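K.L.:
all I have is the shape, not the residue letters:
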């Protein structure tokens, strides 16, 4: 029997972990239960990247997680090509360390190949191997915007759909966004070259997923096979979990779904205090499990977005509790439900800390109001 939003019920053994157990374990792995002393590069590596459709979310994601973080730290790593912006998991842009860019992008290449089947009509008559070769030559000669790349490719295949040609280049090649795009306080249009060219070294051969399974559990566990498949945008990962089973421990969630974990990974008590945290839109905490109830209460599912607009969120007691935004001179906080006076004070205090980290020297009012309109 299959339950929507969870993996199949396995004939699982092991202790049952409650939703709060899973919440606290995940927050600890995500560096959100208590702030970490890690540097930005080490944190990006531990977290297996940060979702980055927009420029600012990775900076806010680290501000919520790290003690002593300043935006210039991540920006400097990007300028020095130690971290990069690239389409990887779930066909979305992530900020990865250079090493992970060259490992994780090959790992998810099967998903990018599958993505291309949605565009076969617009690519009729296009030799995809030749397209990849031509696109590589173009972007390695000089970084190109996607518009420039499409225009060059349509000259070769005038009957093809220009949008599909651009997507094919993005799927077949590991295209990174070159700086100044992504730098804090700077602006720049998206210009692309290959990861190998930007980083000066080749990508890894397509790796077996086993090492990444262990890293995923370290950052997001305890987790099911389907949880990791949701995070990676891949299928057929059960074989890797089964190979690793002898060195893992297993649990069950409250629905009987089998969960895997590293034996020595932290699993704090369910009553461990979880201070408020302000998260950016697209934070991986909310997107990296098939069953998100460990962080998102069922009654709040779908409350943090409207159409294709996803809002910044905040946590109270470890769970999604509302949304926030910065507008002219104010941090506006909208809880999904009433907060006690004590909770409101804690949220304001965390908001003040976030503002001091991300916008030092700028004065903001903090008020509770309406964010979603």
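P.N.:
Cool, got the structure. The model shown is predicted, which means the values in this text are computed figures rather than measured ones.

K.L.:
every contact and neighbour count from this point should use C-alpha atoms.
P.N.:
Noted.

K.L.:
at which residues are the strands of this structure located?
P.N.:
Secondary structure of the chain (DSSP state E): strands at 50-51, 83-87, 93-97, 175-177, 192-194, 249-252, 258-261, 277-279, 305-306, 309-310, 312-316, 319-327, 330-335, 365-368.

K.L.:
for those strands, which one sits closest to residue 147?
P.N.:
Comparison of the strands of the chain against residue 147 by Cα to Cα identifies strand 192-194 as nearest, at 10.6 Å.

K.L.:
list the buried residues for that closest one?
P.N.:
Neighbour counts over strand 192-194 (16 or more other Cα atoms under 10 Å) mark 192, 193, 194 as buried.

K.L.:
returning to that earlier point: can you put the strands of the chain in a markdown table and add distance to residue 354?
P.N.:
Shown next, in a markdown table, are the strands of the chain (distance: least, Cα to Cα, whole Å):
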| stretch | distance to residue 354 |
| --- | --- |
| strand 50-51 | 18 |
| strand 83-87 | 23 |
| strand 93-97 | 21 |
| strand 175-177 | 27 |
| strand 192-194 | 32 |
| strand 249-252 | 36 |
| strand 258-261 | 32 |
| strand 277-279 | 7 |
| strand 305-306 | 22 |
| strand 309-310 | 20 |
| strand 312-316 | 11 |
| strand 319-327 | 11 |
| strand 330-335 | 10 |
| strand 365-368 | 11 |
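
K.L.:
these two touch, right, residue 59 and residue 71?
P.N.:
Yes. Contact between residue 59 and residue 71 holds when scored by Cα atoms under 8 Å: they sit 5.9 Å apart.

K.L.:
so for these two, which residue has more residues nearby?
P.N.:
residue 59 (25 against 20; other Cα atoms under 10 Å).

K.L.:
for residue 155, what are its contacts?
P.N.:
Residues counted as contacts of residue 155 (Cα atoms under 8 Å, 6 or more residues apart in numbering): none.

K.L.:
now render the buried residues of strand 192-194 as CSV, adding distance to residue 151.
P.N.:
As requested, those are arranged in CSV below (distance: Cα to Cα, whole Å):
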residue, distance to residue 151
192, 14
193, 16
194, 18
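
K.L.:
any idea which of these is closest to residue 342?
P.N.:
Using Cα to Cα, those come closest to residue 342 at residue 192, 48.1 Å.

K.L.:
and here is the other one:
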């Protein structure tokens, strides 16, 4: 499973020459589905090649264009860690695949820029959260959304506490692994010392991973460890609610069932507050449902809140040299044509605004997009 951050978003929005291929594919989360995923992926690669040829690229050039993506078929390590969805971005001299917790509808878009709207729910203000499961044997970090959880690594932090302490401390740790009621007071002090050294490392690693995020964090584990971690924590998104108990044997699906009820009310409240703010501002001139106006405002960093339909598109040509004005509407296959809703959402996020992707519902007054401007 991969983490998709604002940095990835910024990378994918950079201007590129030639065709940009965006592929979204639903994949299985169990090893038994890997073979079928590989077959589906191979079929989609063939579809990419045919689409490129149909758009004027000669067949040898099209085969060479998709070569980096085709190499994934023989990359066993890549398929060993399945997720619910695969997002792949391919351009001349550029290739990025992401394994993500979204069960995408299969989609292929070949245009002048990458199509990013299916990813926006990962960065939206009403979806993303993290779960940290603590135990004395190991820690597990999960990246979650309304779609479920997927395990991720904390960079630079050993998963097991015994790997993070010195050999002398580790010997004491081995004498006392189960609490409470076992071990001498000295053993318990040593154990506390080991945890007190380890949890700040975990906290620091989380800060490095989540440094551009404000997503809620839920912690889970036995009450004793939860208390010690709260003492070490400095991440502002840590929620007061927590999951108590020994959870070492629980899989991601069961953990999500326990964590989502703690997170969902907060995320739903954020979305409702955004919609209420829109209704207050829509008659004051400080909000809009005009796609061209919103596109320009998002590029200039003037959008505070954006609500957008996840299933609607409007294509147009955007002149960045003139403040991202929309020169005219166009068909997707035209050179330089972009999804205006995609553009507005991406640039709102990159400029520090909040984006809420609605499941096919109009953002306001029947419009598929609406924005509140910064005062």
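P.N.:
Ah, there it is. Quick caveat, the model's predicted, so the values are computed rather than measured.

K.L.:
so after superposing, what's the score?
P.N.:
Aligned and superposed, the two chains score 0.26 in TM-score terms (TM-score structural alignment, normalised by the length of structure 1); 164 aligned residues with a Cα RMSD of 6.7 Å.

K.L.:
quick revisit: list just the nearest of the buried residues of strand 192-194 of structure 1 to residue 279 of structure 1.
P.N.:
Residue 279 of structure 1 lies nearest to residue 192 out of the buried residues of strand 192-194 of structure 1, by Cα to Cα, at 27.9 Å.

K.L.:
the closest one contacts residue 177, correct?
P.N.:
Yes. Contact criterion Cα under 8 Å: residue 192 of structure 1 and residue 177 qualify, at 4.8 Å.

K.L.:
show me where the stretch 201-350 of structure 2 has its strands.
P.N.:
Assigned by DSSP state E, counting those that start in this stretch, the stretch 201-350 of structure 2 shows strands spanning 217-221, 243-244, 287-288, 303-309, 315-319, 325-329, 337-339.

K.L.:
right, so those strands: which one is the most enclosed?
P.N.:
Of all the strands of the stretch 201-350 of structure 2, strand 303-309 has the most neighbours on average by mean count of other Cα atoms under 10 Å, namely a mean of 27.

K.L.:
what helices or strands is that strand leaning on?
P.N.:
helix 340-350, strand 354-358, strand 369-373 (3 or more Cα pairs under 8 Å, 6 or more residues apart in numbering; DSSP states H and E).

K.L.:
let's have those in a markdown table, adding distance to residue 209 of structure 2.
P.N.:
Listed next are those as a markdown table, based on distance: least, Cα to Cα, whole Å:
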| stretch | distance to residue 209 of structure 2 |
| --- | --- |
| helix 340-350 | 18 |
| strand 354-358 | 20 |
| strand 369-373 | 29 |
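
K.L.:
okay, these, which one's buried deepest?
P.N.:
The most buried one of these (mean count of other Cα under 10 Å) is strand 369-373, showing a mean of 29.

K.L.:
between helix 340-350 and that one, find me the angle.
P.N.:
30 degrees (axes from the mean of the first three to the mean of the last three Cα atoms, to 10 degrees).

K.L.:
in structure 1, where's the longest helix?
P.N.:
helix 341-358 (DSSP state H).

K.L.:
among the strands of structure 1, which comes closest to residue 138 of structure 1?
P.N.:
Closest to residue 138 of structure 1 of the strands of structure 1, according to Cα to Cα: strand 192-194, at 8.5 Å.

K.L.:
tell me what the closest one is packed against?
P.N.:
Secondary-structure packing of strand 192-194 of structure 1 (3+ Cα pairs under 8 Å, 6+ apart): helix 128-141, strand 175-177.

K.L.:
these into JSON lines, with extra columns for mean neighbour count and distance to residue 238 of structure 1?
P.N.:
Formatted as JSON lines, the entries for these read as follows, by neighbours: other Cα atoms under 10 Å; distance: least, Cα to Cα, whole Å:
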{"stretch": "helix 128-141", "mean neighbour count": "16", "distance to residue 238 of structure 1": "30"}
{"stretch": "strand 175-177", "mean neighbour count": "25", "distance to residue 238 of structure 1": "29"}
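
K.L.:
would you confirm that residue 327 of structure 2 contacts residue 338?
P.N.:
No. If you go by Cα under 8 Å, residue 327 of structure 2 and residue 338 don't touch, sitting 11.5 Å apart.

K.L.:
now do the helices in the stretch 51-200 of structure 2.
P.N.:
59-65, 67-70, 76-79, 120-123, 167-175, 185-209 (DSSP state H, counting those that start in this stretch).

K.L.:
could these be laid out in CSV, adding distance to residue 271 of structure 2 and mean neighbour count?
P.N.:
CSV is the format used below for those (distance: least, Cα to Cα, whole Å; neighbours: other Cα atoms under 10 Å):
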stretch, distance to residue 271 of structure 2, mean neighbour count
helix 59-65, 41, 16
helix 67-70, 37, 16
helix 76-79, 35, 12
helix 120-123, 12, 22
helix 167-175, 45, 15
helix 185-209, 25, 18
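
K.L.:
nearest to residue 270 of structure 2, out of these?
P.N.:
Closest among the helices of the stretch 51-200 of structure 2, using Cα to Cα: helix 120-123, at 13.5 Å.

K.L.:
so for residue 150 of structure 1, which of the strands of structure 1 sits nearest?
P.N.:
Ranking these by proximity to residue 150 of structure 1 (Cα to Cα) places strand 192-194 first, at 12.1 Å.

K.L.:
list the helices and strands the longest helix anywhere in structure 2 packs on?
P.N.:
Counting by DSSP H, the longest helix found in structure 2 is helix 252-281. The contact analysis (3+ Cα pairs under 8 Å, 6+ apart) places helix 252-281 of structure 2 against strand 148-152, strand 217-221, strand 369-373.

K.L.:
need those strands in a markdown table (columns: distance to residue 319 of structure 2).
P.N.:
Shown next, in a markdown table, are these (distance: least, Cα to Cα, whole Å):
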| stretch | distance to residue 319 of structure 2 |
| --- | --- |
| strand 148-152 | 39 |
| strand 217-221 | 40 |
| strand 369-373 | 20 |
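
K.L.:
select, out of those, the one closest to residue 88 of structure 2.
P.N.:
Of all these, strand 148-152 sits nearest to residue 88 of structure 2, with 18.0 Å by Cα to Cα.

K.L.:
by contact count, what packs against that closest one?
P.N.:
strand 139-145, helix 252-281.

K.L.:
which one of those lies closest to residue 26 of structure 2?
P.N.:
strand 139-145 (15.9 Å).

K.L.:
just the buried residues of the closest one, please?
P.N.:
139, 140, 141, 142, 143, 144, 145.
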